[in-house]
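Asker: whatever this is, show me its structure:
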Amino acid sequence: MPILSEIYVYPVKSLAGIRVAHWPVDHKGLLYDRKWMLIDSDRQFLSQRRLPKMALIKTCIADQQLILSAPNQADLALPLQALDGDDIEVVVWHDRCIAKTCGDNADAWLSDFLQTDCRLVYQTDDDIRKVDPNYALDSDQTSFSDGFPFLIVSENSLNALNQAMPLAIDMIRFRPNLVVADCDSYAEDTWRRLTINDIGFRLPKPCSRCSVPTIDPLTAETGKEPLTTLNRLRKWQNKVYFGQNALHDKPGSLSVGQTVLIDEIGEPQPPLSPP
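Answerer: All right, here's what the predicted structure looks like:
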């Protein structure tokens, strides 16, 4: 029986995530997941695709604060529930959202470490960012994720990929939210509906991968893997795929070790045979 083996929360889009044993789920996904985001002078979101050094900024949630840490920098602490900040329109891919600024100190701290002008913003609880209606219900929401509130990957998918590569990489390269153990490699390609702790999940779309998995999260150096191997094994319609995007039906909580009930399966997405 598949089980939930790892949970990851990414408070700030494209910064390092937090591995947790249990975590609340609200209507937008894991609580605080991608609630904050860096933007450039054009108010476009920033990510490791453009600034690999973002991988070196660690995040922590403690004492009702978001704490950012980076090499040779004093920690930056921000309130989880900020009551001020200016409204600002920001762009996440094709979506325009209203966010709030986090203040000059946060902007200076991040700009100094990344050596580029940037600002930190957060999504208020009242702001609604809907998921692509081609794959979601009208009620589905997300925060500043690329498009979906959850990314699900199985442990054995990574094991199979590592066996096919000249090096072994860690799951964190793929930035999943939920990792599932005790199932076949790429079993998640066939999952359409599943339940964990009475929360229903829909898996409408496989996750196409960009260059971020090639960035070593410990050094921010970029290599060729795993994209070279994914291009050989997991390519479809000129994109490579690893993991499944997911939507959830209601709030609740998740804990490592919980059973993953596979409620519905279908043809593999993408339509690839397991290597």
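
Asker: CA only for contacts and neighbour counts going forward, please
Answerer: Fine.

Asker: quick check: the gap between residue 42 and residue 57.
Answerer: 22 Å (C-alpha to C-alpha, to the nearest Å).

Asker: looking at these two, which is more packed in?
Answerer: residue 57 (21 against 9; other C-alpha atoms under 10 Å).

Asker: tell me which helix or strand comes right after the longest helix that the chain contains.
Answerer: Secondary structure of the chain read by DSSP state H shows that its longest helix is helix 104-114. Moving toward the C-terminus from helix 104-114, the next helix or strand (DSSP states H and E) is strand 119-122.

Asker: report the buried residues of stretch 72-80.
Answerer: Judged by neighbour count using 16 or more other C-alpha atoms under 10 Å, the buried positions of stretch 72-80 are 76, 77, 78, 80.

Asker: another one to check against the first:
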Amino acid sequence: MNPTLYFPIEACAGIDNSDAAPYDRQWLVVDAGWRRLTQRDQPKLAQVEVSIRFGYLVMRAPGMLRMDIPLDVIEDDDSVRRQAIIGTQTIDVVDEGELACAWISNCLGTPSRLVKVHPDAPAVRWDE
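Answerer: Now for the predicted structure:
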């Protein structure tokens, strides 16, 4: 039987841990123009391993220290609310901050940001 894969960070490596199900595709990586990055754009995203552990989204990549992002952050601070472009959609997202930005930019070798889909955003059409 094939395990169900979940992708807490869209375009990064999937995981088969059912604890990740509530977090499936809640995060994504965007470029400097706030456009979603895919593995076609940035093949190194496939090397970013993701897990959900002890209240954190944990990211690992070859040659890098791990990055832990708290899961229970309340997204009601408008100073971190942004808009990201996914295909033809513009959605509200929450910027995960400068440390996450530096980590993912270093990992990919290009300016990038880790963002979380805002809880009030409409359903995202990931196939665009």
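
Asker: any idea what the TM-score comes out to?
Answerer: The TM-score (TM-score structural alignment, normalised by the length of structure 2) is 0.89; 125 aligned residues with a C-alpha RMSD of 1.8 Å.

Asker: on that earlier part again, which pair in the buried residues of stretch 72-80 of structure 1 spans the largest distance?
Answerer: Largest separation among the buried residues of stretch 72-80 of structure 1 by C-alpha to C-alpha: 76 and 80, giving 12.6 Å.

Asker: mind listing the strands for the stretch 101-250 of structure 1?
Answerer: 119-122, 150-154, 178-181, 191-196, 199-208, 235-236, 239-248 (DSSP state E, counting those that start in this stretch).

Asker: quick one: which of the ones you listed is nearest residue 105 of structure 1?
Answerer: strand 119-122 (9.8 Å).

Asker: and the closest one, which stretch of structure 2?
Answerer: Aligned using TM-score structural alignment, strand 119-122 of structure 1 spans residues 113-116 in structure 2.

Asker: how far apart are the matching stretch and its match in structure 1?
Answerer: Following superposition, stretch 113-116 of structure 2 is found to deviate from structure 1 by 0.5 Å on average (mean C-alpha distance after the TM-score superposition for structure 1).

Asker: residues contacting that stretch, please?
Answerer: The contact list for stretch 113-116 of structure 2 (C-alpha atoms under 8 Å, 6 or more residues apart in numbering) reads 26-32, 93-97, 100-102, 104-105.

Asker: what about 7 Å?
Answerer: Residues from elsewhere that reach stretch 113-116 of structure 2, judged by C-alpha atoms under 7 Å, 6 or more residues apart in numbering: 26-31, 93-96, 100-101, 104-105.

Asker: and of those, the nearest to residue 62 of structure 2?
Answerer: For the contacts of stretch 113-116 of structure 2, the residue nearest residue 62 of structure 2 by C-alpha to C-alpha is residue 104; the value is 12.1 Å.

Asker: pretty sure residue 260 of structure 1 is in a strand, no?
Answerer: Yes. Under DSSP: H, G, I helix; E, B strand; the rest coil, residue 260 of structure 1 sits within a strand.

Asker: how many residues are close by residue 51 of structure 2?
Answerer: 22.

Asker: trace it over to structure 1, please.
Answerer: By TM-score structural alignment, residue 51 of structure 2 lines up with residue 60.

Asker: element containing that match?
Answerer: Short version, using DSSP H and E: residue 60 of structure 1 is in strand 58-62.

Asker: just residue 84 of structure 1 next, same as before
Answerer: Going by DSSP H and E, residue 84 of structure 1 is not in any helix or strand.

Asker: next, count neighbours for it.
Answerer: Residue 84 of structure 1, neighbours per other C-alpha under 10 Å, totals 10.

Asker: next up, the contacts around the nearest residue to residue 124 of structure 1 once chain neighbours are set aside.
Answerer: Distance criterion C-alpha to C-alpha, 6 or more residues apart in numbering; nearest residue to residue 124 of structure 1, sequence neighbours excluded, is residue 99 at 6.8 Å. Going by C-alpha under 7 Å, 6+ apart, residue 99 of structure 1 touches 87, 88, 89, 90, 121, 122, 123, 124.

Asker: report the aligned residue range of structure 2 for the helix or strand that contains residue 99 of structure 1.
Answerer: According to DSSP H and E, residue 99 of structure 1 maps onto strand 95-101. Aligned using TM-score structural alignment, strand 95-101 of structure 1 spans residues 89-95 in structure 2.
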